[in-house]
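> Could you work out the structure for the sequence below:
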Amino acid sequence: MNIEYSKITLKSDYILDNYNFLGSTIRGVFGIGLKKIVCINPSKICEGCFAKDSCLYYDFFESDFAKFRLSIELGGKLNFDIFLFEEYALKAPYVISAIYKAFREIGVTKKRIKPEFMLYFNDELIYDNEFLSFENKSLIYEINDYKKDVIVFFKTPLRIKENNKFVRDKVKFETILRSINHRYSKLKNQPIEKLPFLPKYEIEFENYSFVELKRFSNRQKSAMKFGGLTGVMSIKNIDEQTYKYLKIGELIGVGKQVTFGLGKIELKE
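Next up, the predicted model:
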């Protein structure tokens, strides 16, 4: 398993008070910035737009599946990563320009806060009060190690369904693997099929809390629930293929709304 990607990182010491989950805020202002950068339609209306088939904003914010992921931490500190996948990995200059416009020119929240920040591309500094030159290149994520005993930390709420209902107390391990398989297949433009292997593992212990979040949807003009599971799962004696799926999930995210920062997992031995 491998996947092509690039990573844009914003680092700031600024803390937004009373904003426990910044995913919706960051995604919203990033979207505004991106539309200002790439939109060539005078009406600014996406529905029926003549350019939608080649528009990065439409692909990221109006299509059924977006090939990017927002990675954040819970809390109010304004730090985040945006991962771009596969054919979008080389679209980084547009995303970097959109982030700059969003956080330096437009501002965050209704107060239009414009915090100091630095930007990194694939972990190399590219902006610190001025832009530095950089090579627009993608990376290939490959898994070359194998650990049979791991702990999976659910760092941001995992929003995932079982039997057509969002899980609120305990998630099946196979549900996580199926979600990773589904998202990986779509990123690779492959047919979505059942897990191509029978996973082997032992759950040692698990502990979850349901975190309820809310966001206001400008499109639907209403508040929307946005909660999911955080917690930890300790797994022993996993097979190598299962381990690879978990490592891919660590990069691409798990479950729904990963473009809002949900579904972030981290593995430790």
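> drop to CA atoms for contacts and neighbour counts, all remaining ones
OK.
> Quick check: residue 140 is in a strand.
Yes: using DSSP: H, G, I helix; E, B strand; the rest coil, the assignment for residue 140 is a strand.
> State whether it and residue 7 are indeed in contact, as I suppose.
No: contact criterion C-alpha atoms under 8 Å: residue 140 and residue 7 do not qualify, at 11.4 Å.
> Please identify which of the two sits among more neighbours.
Shown here are residue 140 and residue 7; by other C-alpha atoms under 10 Å, residue 7 has more neighbours (21 against 12).
> I'd like to know which elements the helix or strand that one falls within is packed against.
Using DSSP states H and E, residue 7 maps to strand 2-11. Other elements packing on strand 2-11 under the criterion 3 or more C-alpha pairs under 8 Å, 6 or more residues apart in numbering; DSSP states H and E are strand 80-85, helix 92-100, strand 118-121, strand 139-142.
> Out of those, which is closest to residue 167?
strand 80-85 (25.9 Å; C-alpha to C-alpha).
> could you give the angle of that closest one to strand 2-11?
Compare the direction of strand 80-85 with that of strand 2-11 by axes from the mean of the first three to the mean of the last three C-alpha atoms, to 10 degrees and you get 160 degrees.
> which residues are contacting strand 80-85?
3-11, 67-73, 89-92, 187, 252 (C-alpha atoms under 8 Å, 6 or more residues apart in numbering).
> Recalculate using a threshold of 7 Å.
4-11, 67-72 (C-alpha atoms under 7 Å, 6 or more residues apart in numbering).
> quick one: which two of those are the most distant?
4 and 11 (23.3 Å).
> So for those two, which residue has more residues nearby?
residue 4 (18 against 15).
> quick one more, to check against the first:
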Amino acid sequence: MYLGRYRFTLIAQDEINLPPFIGSILRGGFGYSLKRLVCIIKRRGCSGCILEEKCAYRLIFETSPTVETPKFMGISQLPRPFVLKIPFDPKARRTRIGRGEAFTFQLILIGRAIDLLPHIIVSLSRLARMGLGRDKGRAVLHSVHAVGLGEERLVYDGMRERLFDPPEPISSDRIVSSFSLPDPHRVTINYLTPTRIKVRGDLVFPIRFHHLIKSLLHRISMLSYLHCGQIPDLDYVGLMRAAEKVEMIGEGQRWLELSRYSSRQRTKMFVGGAIGRTSYRSDEDLSDFCPLLALGEWINAGKLTTMGLGSFEVIR
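This next block holds a predicted model:
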């Protein structure tokens, strides 16, 4: 797997009032703006469009199986090749951004989606100018930085509207090699945004270690195959058997309910999940799980990761 991480910095031109978690607004606006930018056929849906195999919007927002990925034929919900990383304060009731203030978020791109960074920058710049939230508070995209492992580089200067060559994508091997656990028998996870993991169709709470590992195995496998053309070398059966022996200690998780408005379904939807710190312990060495945890910090876990849910960090 190969990834790119980009920090977008916007400057508010108006006062902007948003919900406490802005991931849904950003994701919805991003999709709307990108489709307006790249769609020249102006069809209502992507299915059957003569350009669907080469369309930037379809690749990012309407991921579908192709003749190159036949094993996923018949699966309706395939993981999209991007993840939003949104600053989030669970105690906040609103997000207020004053005129002239800067606010940032990160976007993780996976595999082929990295080549579409210029399209994404233009679409998010247009979204900012159109306005965010119910009051349509306007902003300008000030800059975009590629954020690597201990380094960053400017890839877009919004004041001069100039793009710069981005650095090479970051390989999963580099991410994994920079990761380690301070205690090989204990790991503490901080669920930063509501994390929604389903088992046999039902949301689980609290999230036990094997729930998290199963979600990461699923996401890493599908993202690698669909968007990077790679099949990861993972011992699925062995890892799951080992994960089921890991104990959860402490009760730091809590359920946080969020709501969002779905334009497609024209209704309010509830998208709660688990947040907070949880420690897991095992008599066995947990180092075999390091590759999954390292990548999971980048790609999130569970459902609705494209709007920023499922973000977690390993406390080190």
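> TM-score for this pair?
Superposed pair, TM-score by TM-score structural alignment, normalised by the length of the first structure: 0.88. Supporting alignment: 265 aligned residues with a C-alpha RMSD of 2.4 Å.
> Put the buried members of the contacts of strand 80-85 of the first structure into a PyMOL selection.
To isolate the buried members of these in PyMOL, using 16 or more other C-alpha atoms under 10 Å:
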select buried, resi 4+5+6+7+8+9+10+67+68+69+70+71+72
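> Out of the contacts of strand 80-85 of the first structure, flag the one nearest to residue 221 of the first structure.
Closest to residue 221 of the first structure out of these is residue 70 (23.1 Å), distances taken as C-alpha to C-alpha.
> What's the match for the closest one in the second structure?
The alignment partner of residue 70 of the first structure in the second structure, by TM-score structural alignment, is residue 84.
> Quickly find the element holding that match.
Using DSSP H and E, residue 84 of the second structure falls in strand 82-85.
> before we move on, back to that, tell me which other helices or strands the helix or strand that the strand holding residue 7 of the first structure is followed by touches.
Once strand 2-11 of the first structure ends, the next helix or strand along the chain (criterion: DSSP H and E) is helix 23-38. Contact here means 3 or more C-alpha pairs under 7 Å, 6 or more residues apart in numbering; DSSP states H and E; on that basis helix 23-38 of the first structure packs against helix 56-61, helix 92-100.
> Residue 153 of the second structure belongs to a helix?
No: under three-state DSSP, residue 153 of the second structure falls outside any helix and is assigned strand.
> can you pull out the helices in the stretch 101-250 of the second structure?
117-130, 172-177, 209-228, 236-243 (DSSP state H, counting those that start in this stretch).
> Any chance of CSV for the ones you listed, columns distance to residue 163 of the second structure?
Converted to CSV, the helices of the stretch 101-250 of the second structure look like this (distance: least, C-alpha to C-alpha, whole Å):
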stretch, distance to residue 163 of the second structure
helix 117-130, 8
helix 172-177, 26
helix 209-228, 24
helix 236-243, 41
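> Residue 162 of the second structure: which of those is closest?
Of all the helices of the stretch 101-250 of the second structure, helix 117-130 comes closest under C-alpha to C-alpha, at 10.5 Å.
> ok, now which ones touch the closest residue to residue 17 of the second structure other than its chain neighbours?
Nearest residue to residue 17 of the second structure in three dimensions, chain neighbours excluded: residue 96, at 4.7 Å (C-alpha to C-alpha, 6 or more residues apart in numbering). Residues counted as contacts of residue 96 of the second structure (C-alpha under 7 Å, 6+ apart) are 16, 17, 18.
> now residue 77 of the first structure
13, 14, 15, 16.
> By neighbours, which of these wins?
Busiest of the contacts of residue 77 of the first structure [other C-alpha under 10 Å] is residue 16, holding 17 neighbours.
> does that residue really touch residue 76, like I thought?
Yes: Residue 16 of the first structure is in contact with residue 76 according to C-alpha atoms under 7 Å; the separation is 5.0 Å.
> Centroid-nearest residue for the second structure?
residue 83 (1.9 Å; C-alpha atoms, centre = their mean).
> burial measure for the closest residue to it other than its chain neighbours, as a count.
Nearest residue to residue 83 of the second structure, sequence neighbours excluded (C-alpha to C-alpha, 6+ apart): residue 306, at 4.5 Å. Residue 306 of the second structure has 24 neighbours, counted by other C-alpha under 10 Å.
> Kindly report the same for the one 3 residues further on.
A count of neighbours around residue 309 of the second structure, defined by other C-alpha under 10 Å, yields 29.
> do the same with residue 197 of the first structure
8.
> What's the separation between it and residue 152 of the first structure?
20 Å (C-alpha to C-alpha, to the nearest Å).
> so which strand or helix has the residue nearest to residue 17 of the second structure?
Assigned by DSSP H and E, residue 96 of the second structure falls in strand 95-97.
> Hmm, residue 281 of the second structure is touching residue 188, no?
No: at 8.8 Å, residue 281 of the second structure and residue 188 do not qualify as touching, with contact defined as C-alpha under 7 Å.
> Distance-wise, check residue 173 of the first structure relative to residue 268 of the first structure.
Distance of residue 173 of the first structure to residue 268 of the first structure, given as C-alpha to C-alpha: 17 Å.
> Please work out how many residues are found near residue 253 of the first structure.
Neighbours around residue 253 of the first structure, by other C-alpha under 10 Å: 28.
> Now check the second structure for the residue matching it.
By TM-score structural alignment, residue 253 of the first structure lines up with residue 300 in the second structure.
> list the contacts for its match?
Applying C-alpha under 7 Å, 6+ apart, the residues contacting residue 300 of the second structure are 310, 311, 312.
> for residue 143 of the first structure, same thing?
residue 244.
> now do 10 Å
1, 2, 3, 243, 244, 245, 247, 248 (C-alpha atoms under 10 Å, 6 or more residues apart in numbering).
> ok, the second one touching residue 142?
So the one you mean is residue 2 of the first structure. Yes: at 4.7 Å, residue 2 of the first structure counts as touching residue 142 under the criterion of C-alpha atoms under 10 Å.
> tell me the residue furthest from the middle of the first structure?
The first structure, farthest from centre, C-alpha atoms, centre = their mean: residue 42 at 30.0 Å.
> helix, strand or coil for that residue?
Going by three-state DSSP: residue 42 of the first structure is coil.
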